[in-house]
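Asks: How does the following fold in three dimensions:
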Amino acid sequence: MKNEERGDYMEPVKNATTVRFTSPLFSGMVYAFITMAISSLIYSFVLTLTNQSEDSLTFFAYLIHAFAIFIGSYACGKRINSRGWYYGGILGLVYAIIIILIGFLTMDNGISLHTLFALAVAYLTGALGGILGVNHTK
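Replies: Model prediction:
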C-alpha cells in the first residue's frame, strides 16, 4: 500500500521561517561585522603562511575596516531604496564609533585628530557604499 493511499503523504512546507532583519541599519551592521571578521581571518592566515612583516598591519586593519563599512552600507542602501548616502554615512559613523570604543576600552586609546579623521573617512566610505547600494539594479 502506497503512502498516498493511506493519506499520510507529506505536504510541501509553504510557510518556512526565515531570519530577516527589519532595520536596514541593523542588517548593514551585521554584514559589516561579518565582513570584518572574515577579512581579518583571511589576513591573519596570510600573515601566518607568508613572511610578510607585521609592519603593514595598521594599513591593512584600516583597509579591512573600510571594506567592511563599504559592504555594510551597500547592503543597507540596497534594502532602504532611498537616501543611501544618509543611511550609509550613519552606518559608517556607528561602525567607527563602536571600533573606537572597543579600542578605548581595551587599549586605553584616546580621542585625537587621527580619530576624527577616521570618523570622516568612515562616513565618506559609508556614504559611497550607500549610494551604490541604492542605485544597484536588481
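Asks: C-alpha only now, for contacts and for neighbours.
Replies: Noted.
Asks: Please point out which parts of stretch 67-82 sit buried.
Replies: 67-80 (16 or more other C-alpha atoms under 10 Å).
Asks: From the contact counts, what lies against the helix ranked longest in the chain?
Replies: Ranked by number of residues, the top helix in the chain under DSSP state H is helix 24-49. When contacts are defined as 3 or more C-alpha pairs under 8 Å, 6 or more residues apart in numbering; DSSP states H and E, helix 24-49 packs onto helix 57-80, helix 84-107.
Asks: To compare against the first, here's the next sequence to fold:
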Amino acid sequence: MSYSKNQNSSSYFIDIIRGAFLGLLLTFILIIIFTIILTYTKLSEEFIPLINTVIMILGITSGAILTSRKLERKGWLTGGLIGILYFLIILIINKIFIKDFTTDIYLLIKGFIAILIGCIGGMIGINIK
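Replies: Next up, the predicted model:
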C-alpha cells in the first residue's frame, strides 16, 4: 500500500509540473503574439506591464484548470502549486536574461497573484464536468 501511495504522489507532482509547463507554453505563445502586435501597430509601450500580467494570469489559469480537471481532486492545492511553480520558473528565466533584474514589492505582489489565480483556476477546473 505504501508503494501505491508513493506512486500516486509522484504522479501528482508530475501532473503539477505538466500543468505549469502548459501554462508557460501558452504564455510564450501569447507573448509572441503580443510582440508582433506591438511591433506592427501603434500600441503604446506603457501597456506592456499590464499585458504581461494578463498573459501571466491566462497562463496560470489554463494550466490550473486543465490539470485540476484531469486530477478531479484538490483543486485549490493543485492550482496553487501550479501558480508557485510557474512563478518560480518565470523568476529564474528573468534572473538569467535580465541583468538588472531586481526584487521589489511588485514582484512579491505578482507572486501572490500567481498563487491566488492558480487556486481559483484549480477550483474552477475541478468543478468543470
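Asks: List the TM-score for the superposed pair.
Replies: Here the TM-score for the pair of chains, by TM-score structural alignment, normalised by the length of structure 2, is 0.83; 116 aligned residues with a C-alpha RMSD of 1.3 Å.
Asks: returning to what we had before: just want the angle from the longest helix of structure 1 to helix 84-107.
Replies: 50 degrees (axes from the mean of the first three to the mean of the last three C-alpha atoms, to 10 degrees).
Asks: distance of the residue nearest the centre of structure 2 from residue 50 of structure 2?
Replies: Closest to where the C-alpha atoms of structure 2 average out (C-alpha atoms, centre = their mean) is residue 60, at 2.9 Å. Distance of residue 60 of structure 2 to residue 50 of structure 2, computed by C-alpha to C-alpha, to the nearest Å: 16 Å.
Asks: repeat for residue 91 of structure 2
Replies: From residue 91 of structure 2 to residue 50 of structure 2 the distance is 17 Å (C-alpha to C-alpha).
Asks: Neighbour count for the two, which is higher?
Replies: residue 91 (15 against 10; other C-alpha atoms under 10 Å).
Asks: Quick one: map that one onto structure 1.
Replies: Aligned counterpart of residue 91 of structure 2 in structure 1: residue 100 (TM-score structural alignment).
Asks: How about residue 35 of structure 2?
Replies: So residue 35 of structure 2 corresponds to residue 44, using TM-score structural alignment.
Asks: ok, that match - contacts?
Replies: If you count contacts by C-alpha atoms under 8 Å, 6 or more residues apart in numbering, residue 44 of structure 1 has none.
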